[in-house]
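[1] Just the structure for this:
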Amino acid sequence: MDLEFYKNQATLKQKEHRKTLEALKKKPPKNLDYLAQEVHDEVFRKVDCLQCANCCKTTGPLFTDKDTDRIAKHLRMKTADFESRYLRTDEDGDKVLQNLPCWFLNDDNTCSIYEVRPKACREFPHTDRKKIYQINHLTIQNTLICPAAYEFVEKIRLRTGVK
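    Below you'll find the predicted structure:
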């Protein structure tokens, strides 16, 4: 997967993508949730996250209290020990990874804690959520990181005819 190509394309099309998503926010088609799910499924039949893992290499998820408790238990650690070993509190007061790439990313791009991974990881790139237009800023940001998010916005743009 040519990550540089996708990042360049996403950068070039930021304005166009933003315009498309804003238009969908102003006047969402009645079937937008259905269409978004259909496009999400189509994109992920073609994009193999294990060939990329750019999200795990370049961005860290937010860790909720439920996430830290669940992962610490899985690792047979106390939550406080897990947090002090792997996490830090960012400028917004959120718990995030101390370092990137993610501690739990294996050499083959699999996740060593996949079954108990954070909610943010399970939901990334958030292209299958209802009322996708509510997270336009995040979707635009994710097109720079995730080839699937880029493909998603491109296909939504074409399918809705919104320019």
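
[2] switch to C-alpha atoms for all contacts and neighbour counts from now on
    Noted.

[3] where do the helices sit along this protein?
    3-12, 14-26, 32-46, 54-58, 65-74, 79-86, 119-123, 136-143, 147-160 (DSSP state H).

[4] Just the buried positions in the fourth one, please.
    Applying a neighbour-count criterion of 16 or more other CA atoms under 10 Å, one finds 54-57 buried in helix 54-58.

[5] Equivalent analysis for the last one, please.
    With burial defined by 16+ other CA under 10 Å, the residues of helix 147-160 counted as buried are 147-157.

[6] Check which helices and strands that helix sits against.
    If contacts are counted by 3 or more CA pairs under 8 Å, 6 or more residues apart in numbering; DSSP states H and E, helix 147-160 sits against helix 3-12, helix 14-26, helix 32-46, helix 136-143.

[7] and for comparison, fold this next one:
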Amino acid sequence: MRLLKKNIEKSIEYGEEKNFFNKLNKIYEEIQGGECRGCTSCCMESVNTFYIEFLNIYKHLKNRPELYMKLIPKVIEYYFLELVENRPCPFLDKDGRCTIYEVRPLTCRLFGHLSEREHNENYKNVLEENRESRDYFREEYGIEIPEEIVNYKIEYCKEFKVDKRAKKQERQSMIDDIFVIESSFFMKELITEEFLGTGLVSWFAYSYFDLDEAGDYRLDIMREYAEQGKNAILEKVLKKVIDDKL
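    Next up, the predicted model:
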């Protein structure tokens, strides 16, 4: 199962026809921005992203082909190495600025609006999932995920300042509203259930590789990286991506 570019284009057309992108932006506008020192400490993972959000970002980058071609190798490399090496979000530029800030997904926009207790509860869930992934790769493939990856935590930001934080109920309402939009793409069979809960980086990876192919490449690249500390397979994969046209 691959996220075919022709289906992405059909999805964008459908989203524009149904005014979904404007609806998404109205949801985003409900979130009050705050004061951020721009340390990018929170920009260290591929956040879960709704399909309509991916389409919004894809559309944004399609209109900026030079930026797209500059970002996509970094994005694909991040996808294949995220379980073996900690690295910042590939959508940051060399100065630590977000290159997709105006179309960033909901999770990024809500960072800082959660209470410290909620933030730590989320980390517990992430840690449990990471440990399950560690055990799975160890038992099924003999690949060790480094403990610094398994236990990595984005610390709660006490310096983010905002006049009005979005309450839990308000945040859930935003998620529900976006999911209603999301459901339309499933009903039109433009996307399938296999893609539920996909991270932003993975959306782009799946537009170049089908799920099984991406999984096989990831195993080979992780194994080579763990055993030899080099990325010969990854270099071949990236060349394939670069040679593919937008």
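
[8] Can you give the structural similarity as a TM-score?
    With the length set by TM-score structural alignment, normalised by the length of structure 1, the two chains reach a TM-score of 0.40; 91 aligned residues with a CA RMSD of 4.4 Å.

[9] before we move on, back to that, out of the buried residues of helix 54-58 of structure 1, which one sits closest to K25 of structure 1?
    Among these, C55 lies closest to K25 of structure 1 (CA to CA), at 25.7 Å.

[10] R88 of structure 1 contacts D81, correct?
    No. Taking contacts as CA atoms under 8 Å, R88 of structure 1 lies outside contact range of D81: 11.9 Å.

[11] When these two are compared, which one has more neighbours?
    Comparing R88 of structure 1 with D81 by other CA atoms under 10 Å, the one with more neighbours is R88, at 16 against 11.

[12] how much space between that one and E151 of structure 1?
    R88 of structure 1 sits at a distance of 32 Å from E151 of structure 1 (criterion: CA to CA, to the nearest Å).

[13] and which of the buried residues of helix 54-58 of structure 1 is nearest to N136 of structure 1?
    C55 (17.9 Å).

[14] ok, now how distant is I72 of structure 2 from I12 of structure 2?
    From I72 of structure 2 to I12 of structure 2 the distance is 19 Å (CA to CA).

[15] list the contacts for D81 of structure 1?
    Contact analysis of D81 of structure 1 by CA atoms under 8 Å, 6 or more residues apart in numbering lists nothing.

[16] next one: K26 of structure 1
    Per CA under 8 Å, 6+ apart, neighbours of K26 of structure 1: none.

[17] quick revisit: and among the helices and strands packed on helix 147-160 of structure 1, the most buried is which?
    Among those, ranked by average contacts under mean count of other CA atoms under 10 Å, first place goes to helix 136-143 (a mean of 19).

[18] Can you say which of the helices and strands packed on helix 147-160 of structure 1 is nearest to K66 of structure 1?
    Between those, helix 136-143 lies closest to K66 of structure 1; by CA to CA that is 22.5 Å.

[19] That closest one - contacts with which helices or strands?
    helix 14-26, helix 147-160.

[20] Tell me how far D67 of structure 1 lies from K73 of structure 1.
    In terms of CA to CA, D67 of structure 1 sits 10 Å off from K73 of structure 1.

[21] Please say which of those two ends up with more neighbours.
    D67 (17 against 14).

[22] Check which element follows the longest helix along structure 2 along the chain.
    Longest helix in structure 2 by number of residues (criterion: DSSP H): helix 116-141. Where DSSP states H and E defines the elements, the next helix or strand beyond helix 116-141 of structure 2 is helix 147-150.

[23] same for that following helix, what does it pack against?
    Other helices and strands packing on helix 147-150 of structure 2, by 3+ CA pairs under 8 Å, 6+ apart, are helix 116-141.

[24] how far does stretch 69-87 of structure 1 stretch from start to finish?
    When the termini of stretch 69-87 of structure 1 are compared using CA to CA, they are 13 Å apart.
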